[in-house]
Structure formats: structure tokens, C-alpha cells
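Enquirer: Okay, sequence plus prediction incoming.
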Amino acid sequence: MRDQDPPPGRDEKNIAMLAHLLPLLGFLIPGMNIVVPLLIWLTKRNESVYIDHHAREALNFQISLTLLAAIWFALQMMLVGLFFLPLVPVVVILALILMIRAGLKASGGNYYQYPFCVRFVN
């Protein structure tokens, strides 16, 4: 926890956790992986520094993943090969692990920053 910030309450922890875990809906409904953390960030960023941090981190991570998927898809179309296909399960599993870890940290009252993430939203 940051020294200057008050400890987050139970509701703040739950919303922060949901900002990390609800983007899993993106596997069922395309685009939800970005929409969910964006909505949480836009609606709660002025109410809580804790939620602001976690929703922004989740949003940046989901944007980074989406861009990575778009680049992978473009390379597949240009190269018309299966060279990059074995990397897909590794990236998906790594993303799931990082999202679950971030959700656990958020529910525990800790700040978390995703590794391998471009910070688009500051």
C-alpha cells in the first residue's frame, strides 16, 4: 500500500478485484475485456485512488493484450503459416495467471502493476 493513501475498504477491494477479473468476459463477448475496466475506471476513478489505480492497470493490460493479438493476427495473415501458433497457448496462460494474480492482490488490499504492459492510460 502507498504510505499517503488510506487503506481501502471492502467495497473498494471488491471493485478493484472485479476490474481485473471481469475482463475474462472478453473470451465470451469480444471487446468486453476493454469495456469493463474502462467503465469501472471512468465511473470510480474520482471516488477512490485504489480503484483508480487497479482499473487503470487492468485497462492498460487489456489494451496491450488486444494490440498483441491484433499484431499476431496480422502476422499470421501475412506469413500464412503456423510459425506463431504455438505461442498462443503460452500467452493466454500467462495472461490468465497475471489477471488472477492481480485480482488476488487487489482483493488483499495491495497495489499491483502488470509486467510486460504498456501504460496507455495514465
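Expert: Looks like it came in fine. Note that this is a predicted model, so its numbers are computed, not measured.
Enquirer: Only C-alpha atoms from now on, for both contacts and neighbour counts.
Expert: Fine.
Enquirer: buried residues in stretch 95-109?
Expert: 95, 98, 99, 100, 101, 102, 103, 104, 105, 106, 107, 109 (16 or more other C-alpha atoms under 10 Å).
Enquirer: these two touch, right, the fourth one and residue 21?
Expert: Yes. With contacts counted by C-alpha atoms under 8 Å, residue 100 reaches residue 21, the gap being 6.7 Å.
Enquirer: coming back round to it: the buried residues of stretch 95-109 in helices, which ones?
Expert: Cross-referencing the buried residues of stretch 95-109 against helices under DSSP state H gives 95, 98, 99, 100, 101, 102, 103, 104, 105, 106, 107.
Enquirer: then this one, side by side with the first:
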Amino acid sequence: MSTTPPPPPPPAAPQPGGEQPLSQSDERLWAALGQLSGILVSFIGPLLIMLIFGPRSAFVKKESTEALNFQITVAIAYIIGFVLTFVVIGIFIVLAVWVVSLIFMIMAALKNKDGLDYRYPVCIRFIK
């Protein structure tokens, strides 16, 4: 007397409400917010946007990665500036980095809001 196991159940249907691709307007919005979030929260904003919305949009992933790389570069420049404050020139370096980074972040957000790519002219690309 042989007992055969019952057949396996059929695969479950995909659940509705899974990760959907972002609409074009949402892509633009999140890419621009990824650029501007660096003003308030440094590299944490672009990193969160890259991790949350990057899998749903290649554009958001690319632009938030660019913003993250820029924020890391800015952090390094701030560290160098703070170290050089003992020689007084560091104060000017910190101010220059702040002004230039603010201008570049606003320019990047405006380009992203229009759906265009933006590459920072002064950026070390740590993350590809």
C-alpha cells in the first residue's frame, strides 16, 4: 500500500498594491526632492529616496545616487574646511562650499523637476 503525497497547491496570485512604477510626475517630484533634501538632512535624504523609490524608477535611482554622491563630496569638503579653520582660510572654504552646494542643489532640483538629468560639475562619484 503506497501513499502518494497530495499535489502541491497552485502558486498564489500576485497581491494587488505591490510596488508599482512611479508616474512621470512622481518621478520628477521625488528626484527633485532628493536633490533638495540635502539642504536639510545632508546625505540621509537622498539615501532614503534612493532606497525607497529607486527600485520603482530608474530616473529617481540615478538622480538620488547623484545627489548622494554630491552630499558625500560636500561633507568631505566641510571636514577639510573645519580642519583648516585653524589656519583661518578654512572659514572661507566652509562658506564657499555652503554657497556653491546650495546653488548646485537648487539647479539640480530645477532640472529634475523638468525631467532632465543633472550631473554635478564638482562631485566624486563613490556610488555608481
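Expert: Looks like it came in fine. Just so it is clear, the structure is predicted and the values come from calculations on it, not from any experiment.
Enquirer: still on that earlier bit, reformat the buried residues of stretch 95-109 of structure 1 as CSV; add distance to residue 12 of structure 1.
Expert: Formatted as CSV, the buried residues of stretch 95-109 of structure 1 follow (distance: C-alpha to C-alpha, whole Å):
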residue, distance to residue 12 of structure 1
95, 23
98, 20
99, 17
100, 17
101, 17
102, 14
103, 12
104, 13
105, 12
106, 9
107, 9
109, 9
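Enquirer: Give the aligned equivalent of residue 122 of structure 2 in structure 1.
Expert: By TM-score structural alignment, residue 122 of structure 2 lines up with residue 116 in structure 1.
Enquirer: circling back: closest to residue 85 of structure 1 out of the ones in helices among the buried residues of stretch 95-109 of structure 1?
Expert: Distance to residue 85 of structure 1, by C-alpha to C-alpha, is smallest for residue 95 among those, at 16.1 Å.
Enquirer: Setting aside sequence neighbours, what's the nearest residue to the counterpart of that closest one in structure 2?
Expert: In structure 2, residue 95 of structure 1 lines up with residue 101, judged by TM-score structural alignment. Nearest non-adjacent residue to residue 101 of structure 2, counting by C-alpha to C-alpha, 6 or more residues apart in numbering: residue 74, 7.2 Å away.
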